[in-house]
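# Pasting the sequence and the predicted coordinates here, then a few questions.
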Amino acid sequence: MDSQLQAIIDARHHDPFSFLGQHQHQKKWIIRTFLPHASRVEVAGPAGWEPLERRHPAGLFELVRPEALSRPYRLRWEADGHLHESFDPYCFSPEISAFDLHLFAEGRLWEAYRTLGGHVVEQEGIHGVRFAVWAPNAERVSVVGDFNRWDGRVHPMYSHGSSGVWELFIPGLEPGARYKFEIRNRHSGAVFLKTDPYGSRFEHRPGTAAEVFSSHYDWQDGQWMQARASWDWQTTPISCYEVHLGSWRRGEGGRTLSYREIVDQIIPYVKEMGYTHIELMPVAEHPLDESWGYQVTGYFAPTSRHGSPDDFRDFVDRCHQAGIGIILDWVPGHFPKDAWALARFDGTALYEHEDPRLGEHQDWGTYIFNYGRNEVRSFLLANAHYWLSEFHIDGLRVDAVASMLYLDYSRKAGEWLPNRFGGRENIEAIDFLRDMNVFVHERHPGAVTIAEESTAWPMVSRPTYIGGLGFSMKWNMGWMNDTLRYMSQDPIHRQYHHNEITFSQIYAYNENFVLPLSHDEVVHGKRSLLDKMPGDAWQKFANLRLLFTYQYTHPGKKLNFMGNEIGQGAEWQVSGSVHWDLLSRHWHEGIQRLSRDLNHLYMREPALHEQDFSQQGFQWIDSNDAHHSVLAYLRRDTAGEILVVVLNFTPVPRPNYRIGVPQGGTYAVIFNSDSGYYAGSNAGNGGTLQADSQEWMGFPYSLCLDLPPLAGLILKPQQEG
């Protein structure tokens, strides 16, 4: 007993359940409890309260009885003049099943968040919270919080042996309780506090404790979820409005808005503007605003900056009821080094690699997940499942996929280790991504996965059964880089860079592409989209209108970051807000109107979206007029109906510009980015034009157009009669 008692006092006991609680000794029963802050302790017996004897001044109390007490039994103790009463945690048996532990160790516990973390449960008819955490290299793990004065001696946990999982049920604990895990490493003896990797809610920054949370949300989006399950996302319009919730709009005095306040304002705006989806930059808990959410410390918790997890559920639910999908930025590629979070969680490299050549991102100062470790795979796969099932998220945009695929990503020679075949591919990460995509598409019909992948890795958005990574779609970073580089050229020089604006058609159908004009392009000195455009103010706005016209008529789904749609001139600042006051100026109002009309046109015209991923949906009319910097092409729907797109990338009006068309008859100009309605010069064609029977550019008919400067026209054949 002396050695076990000393281990309890020193908070080193690996198996506190073998000592604390009720145990048979010879023909009697001993009840032990360790309450270091108690002055006296009693237990409820059949005839009333029975006092326990203090057996050690550090706080061990003991009672020897001739018979066992019925479990569970209650303790009552006095501390600092206050009387406390609760059931003894050490009279409750651990409940995590061997099968769950087996699945967790195999990387197949898809709902690991239901097993690990802190959960309000009922055990043996008693309400309380069950805590569980994975810490295989710990000598001892304790739950600490306000409820035990953050004293690691009070609530040491039960060890599930070689699984590395620790468990403890604390009766009487209620939602809202703050907690962490105190861990003693079995090798070094070092003791440290860690927040819960599976915590579903965290206190508001700068605090880092998890909070016990139990959802009581009643979803009302059944119609949306049922329709999504049969949604053909490949042939329907997807136009994403990328939003950082903290800086989309602020309250009075720069106050951060809540989830419920934001959704009240963003739903009518997104509906009016015609976006189909809101793509949220990471909302998982993170300590630093300036990380934009990409350095996650609470993978299973919506950030408390804007409210509770149920408040976020309400955000998603109401968007769904309004017909708006929600795509979430997900960050499985790396995590920060904060000492209180995942980093070296049990004193060893648990979620990361020990070797920095495998385990550290030098660019970002973060750790890389060890995808070859099954328990880490359980953590990440369960996390994807969590957001999709618990919050009804419609898709995951997976951040920094390129950094996951390559072992030498952003590393010099000698700073990385090759795989077992001597190559640079991260085989474990590839396997993880494939498993994740198969899992998401099987378990969540209609949900999409989108890769931010900037290299030429083949078949990112092709099924795993033919060798692909299995993503639904991929951001077209090549299109984005080439297009912005081309648009930043002075128009007089664009004729020498013509291949940059036409090159995307060489590979446009190798993947299911999204065309992104994202937050990454309007920060860190890259300047806003408007400010990237050359020329005077008139030309900048005309170029921006032309850029958006090109984006919406080019094959691929669409994404624009908040502020782009009003032509914001300043770079995005995470501590600020979209500059909504600019809408009092006609040029910015014109950009917003154009953005809105392009979205609605994109949704309304099947030719602009039905064959986004098929060569049959696009045909060049003329891609070779570099001298005039003009592009002309057709978009075609599955029924063969066409739209004609003509783009003039110079500030020179081009009267009587002839292009070939595949059919005769009347063509209506259904969109002109130079319209005065968009603060343009109102040049170019309006109304209708008649196709000539003159052959041109290999087509049997032709149109003679007046091309407005720095502008695009979209024409649609009209039904005769």
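That came in fine, so what should we check first? All values derive from a computational prediction rather than experimental measurement.

# hey, let's count contacts and neighbours off CA atoms from now on
Will do.

# how about the strands of the stretch 601-721 of the chain, start to end?
Along the stretch 601-721 of the chain, counting by DSSP state E, counting those that start in this stretch, strands occupy 618-622, 630-636, 642-648, 654-661, 666-672, 688-690, 701-707, 711-717.

# alright, now check it against this:
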Amino acid sequence: MKSLSSSSPGSSEDSAQSLLLTARLYDPCSFLGMHAAPNGRLIRVFQPYMSRVWLHTLSGYQPMRSVHQDGIFEWEGEGVMHPYLLRMENTATGVIEERHDPYAFPMQISGHDLYLFNEGRLLQAYHMLGAHRVRNHGVTGTRFAVWAPNAERVSVVGDFNLGFSMKWNMGWMNDTLSYMQHDPVHRRYHHNELTFNQLYAYTENFVLPLSHDEVVHGKKSMLDKMPGDGWQKFANLRLLFTYQMTCPGKKINFMGNELGQGHEWRVGHELDWYLLERDPHRGIQALTRDLNHLYLNTPALHELDFFAEGFSWIDCHDVEQSVISYQRRARDGSFVLVVLNFTPILRTGYRVGIPGSSAYQEVFNSDSIYYDGSNAGNAGKISPTGQPWSGQPDSIIITLPPLAGVILKTADD
């Protein structure tokens, strides 16, 4: 056991702390865990999601001292239980959790096994590598070991740490961009490219990417991918961004997309900020800003992104008109309706099924004049008609703008 003292300015512990927080500390056991100290034992833990941490000692739970705002805590004294137990308060939820610190346990792979492995003579390496359920000092857990000689760092992904737990939905990206590049008159023949994603959307924690890789190497900018004349290209792009932000899954939109750049991403040049002198480009930027705020402030659009309970179709069968409509829901039951028109035809008197019999109001319209659209839409309250539709108990009649999406909420929300 190494002898350490609590961190002081300019000490080696400061350097180790900095390396830890930047994921460059190659021997975290030298910094975290239990170490000999002048007043007994020094316990140091890294719990970035916790606002407070207590250590279980022979005299009960003792508060640990926060030494860095990113989640490093220390305690020094006698009477430490082994393996020591932590009680922690989650910063985001306020929930109190108890669990053992992984760094309370000694090395789990024997020196003999490492010697044989390095010589290439460990014939049953699978017993050492991979994930294995083990019981150590009366505590049951999972031991992970990998061989990655060229890796600078390895992270274990799970509910217990900081690992990246999401996966890019390449199927959604490829299907969506393929669909959007069809001339609107032909989109009805490719309707499944919009609807297929829901068959697997909740099998992983998906991110919906409109990424760097799609605007380089001759693939064209997002704006240039869109079919039609100048006005239709911008309308299609506004519609694409509306679809992305209302579809279940987290979002990635590469820089420059929000300006409606006409050429591909160029690594040696800055973004084309001068485009914001032109109304259509300012409209794309304003739409992106407003969609981000709406997503942030509307739980129905983000709380259940990874769960089927957060989404249901209103109508995915309007193939001939290339229109889809769906409901997004929050944990508390609040919801929004999304209706998307993938053709340049203004559809007045369009009937949409609704749950219940409330009046609705339009809270977002990608065809708004504020985004340099044609400003077709729905002002004021939209009353229910009393006619069931699309398997819903009631319906409303709306104006559906060309190449545009609208988001509706109940008028009493």
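Yes, it's here. No experiment lies behind these values; they were computed from the predicted model shown.

# re earlier: would you mind putting the strands of the stretch 601-721 of the first structure into CSV with mean neighbour count alongside?
CSV is the format used below for the strands of the stretch 601-721 of the first structure (neighbours: other CA atoms under 10 Å):
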stretch, mean neighbour count
strand 618-622, 19
strand 630-636, 24
strand 642-648, 24
strand 654-661, 18
strand 666-672, 20
strand 688-690, 16
strand 701-707, 20
strand 711-717, 24
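
# Mind putting those strands into a markdown table with distance to Arg32 of the first structure?
Formatted as a markdown table, these follow (distance: least, CA to CA, whole Å):
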| stretch | distance to Arg32 of the first structure |
| --- | --- |
| strand 618-622 | 78 |
| strand 630-636 | 78 |
| strand 642-648 | 81 |
| strand 654-661 | 90 |
| strand 666-672 | 81 |
| strand 688-690 | 91 |
| strand 701-707 | 89 |
| strand 711-717 | 81 |
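
# Which among those strands is found nearest to Val523 of the first structure?
strand 711-717 (26.3 Å; CA to CA).

# Which element, helix or strand, includes Trp224 of the first structure?
Take DSSP states H and E as the rule and Trp224 of the first structure turns out to sit in helix 222-228.

# which residues in the stretch 251-400 of the second structure form helices?
Under the criterion DSSP state H, counting those that start in this stretch, helices of the stretch 251-400 of the second structure are mapped to 279-297.

# now swap in the stretch 301-450 of the first structure and tell me
Under DSSP H, counting those that start in this stretch, the stretch 301-450 of the first structure gives helices at 309-321, 356-359, 374-390, 401-405, 427-443.

# and Gly525 of the first structure, which of the ones you listed is closest to it?
So among the helices of the stretch 301-450 of the first structure, helix 401-405 is nearest, using CA to CA, at 22.7 Å.

# which residues in the second structure does the closest one align to?
Aligning helix 401-405 of the first structure against the second structure (TM-score structural alignment) gives no matching residues.

# Which stretches in the stretch 51-200 of the second structure count as strands?
Under DSSP E, counting those that start in this stretch, the stretch 51-200 of the second structure gives strands at 60-63, 65-68, 72-77, 85-90, 96-100, 130-136, 139-145, 167-168.

# Name the surrounding residues that touch the first one.
Read that as strand 60-63 of the second structure. Arg52, Val53, Trp54, Leu55, His56, Trp75, Arg87 (CA atoms under 8 Å, 6 or more residues apart in numbering).

# re the thing from before, and the strands of the stretch 51-200 of the second structure, which is most packed in?
Counting by mean count of other CA atoms under 10 Å, strand 72-77 has the highest mean neighbour count of the strands of the stretch 51-200 of the second structure, with a mean of 21.

# Would you mind checking the contacts of strand 60-63 of the second structure for buried ones?
Buried subset of the contacts of strand 60-63 of the second structure (neighbour count, 16 or more other CA atoms under 10 Å): Arg52, Val53, Trp54, Leu55, His56, Trp75, Arg87.

# any idea which of these is the one closest to Val363 of the second structure?
Nearest to Val363 of the second structure among those, with distances taken as CA to CA, is Arg52, at 40.3 Å.

# residues contacting the residue lying closest to the closest one once chain neighbours are set aside?
Sequence neighbours aside, Glu89 is the residue nearest to Arg52 of the second structure in space, at 5.2 Å (criterion: CA to CA, 6 or more residues apart in numbering). Glu89 of the second structure is in contact with Met50, Ser51, Arg52, Val53, Val95, Ile96, Glu97, counting by CA under 8 Å, 6+ apart.

# Format these as TSV; extra columns: distance to Glu303 of the second structure.
Formatted as TSV, the contacts of Glu89 of the second structure follow (distance: CA to CA, whole Å):
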residue	distance to Glu303 of the second structure
Met50	22
Ser51	23
Arg52	26
Val53	28
Val95	18
Ile96	22
Glu97	23
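
# circling back: and the helices of the stretch 301-450 of the first structure: which comes nearest Asp490 of the first structure?
Using CA to CA, the helices of the stretch 301-450 of the first structure put helix 401-405 closest to Asp490 of the first structure, at 32.1 Å.
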